[in-house]
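Engineer: Sequence and predicted model, in that order:
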Amino acid sequence: MEPDPQINSGILKELITNRMPYGKYKGLRICDLPEPYLVWMSQKGWPNGKLGMLLGTIYEIKLNGLEYLLKPMKQMYR
């Protein structure tokens, strides 16, 4: 079974449009969170729910050097 591209692009859009709701980086877009912060969060444990999923996803994207995938969408949602 092939992954649904609409789901994947929906998650990418959420990484770009959603903002961190609390903490030191409150108000910063999820996609713009610094990698050291994401590493720290991964060690502490991701929050439950959608925010945890988004943080874990952007962590994996940054960890694997895939940020270029977000560049075209970031330009669309500035």
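Structural biologist: Structure received. Residues are numbered from 1 along each chain as shown.

Engineer: rest of the way, CA atoms for contacts and neighbours
Structural biologist: Fine.

Engineer: so what's the residue positioned nearest the centre of the chain closest to, chain neighbours aside?
Structural biologist: Among the residues of the chain, I58 comes closest to the average C-alpha position under C-alpha atoms, centre = their mean, at 3.3 Å. Across the structure, with C-alpha to C-alpha, 6 or more residues apart in numbering as the measure, the residue nearest I58 apart from its sequence neighbours is C31 (6.3 Å).

Engineer: take a look at this one as well, against the first:
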Amino acid sequence: MALAEMRMPFGKYQGRLLIDLPERYVVWFANNGFPEGRLGRMLQTVHAIKVNGLEYLFAPLRHGKTGR
């Protein structure tokens, strides 16, 4: 799954997997505007998962088990 493989391309957390970004960083984007395009859509998804306490959904992604 792309969400489990995409890395932050810039900034303080450059190179970190999007699913491993700190919640406060993702919330900053929610408050100040997500980037355009695919990265923005992915960050919006990560934001929704983190702020709703659904981070357990990332566990299978971290272990390479995407259900395929």
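Structural biologist: That came in fine, so what should we check first? Predicted model, so just to flag it, every value in this text is computed and none were measured.

Engineer: re the thing from before, got the contact list for the counterpart of the residue nearest to the centre of structure 1 in structure 2?
Structural biologist: Correspondence of I58 of structure 1 to structure 2, assessed by TM-score structural alignment: V46. Residues touching V46 of structure 2, when contacts are defined by C-alpha atoms under 8 Å, 6 or more residues apart in numbering, comprise L18, I19, V26.

Engineer: is it true that G52 of structure 1 touches K44?
Structural biologist: No - judged on C-alpha atoms under 8 Å, G52 of structure 1 makes no contact with K44 at a distance of 11.6 Å.

Engineer: Looking at these two, which is more packed in?
Structural biologist: For G52 of structure 1 against K44, the residue with the higher neighbour count under other C-alpha atoms under 10 Å is G52, and the figures read 14 against 9.

Engineer: mean per-residue distance, whichever helix in structure 2 runs longest to structure 1?
Structural biologist: As assigned by DSSP state H, the longest helix anywhere in structure 2 is helix 37-51. Using mean C-alpha distance after the TM-score superposition for structure 1, helix 37-51 of structure 2 ends up 0.3 Å from its aligned counterpart in structure 1, as a mean over the superposed pairs.
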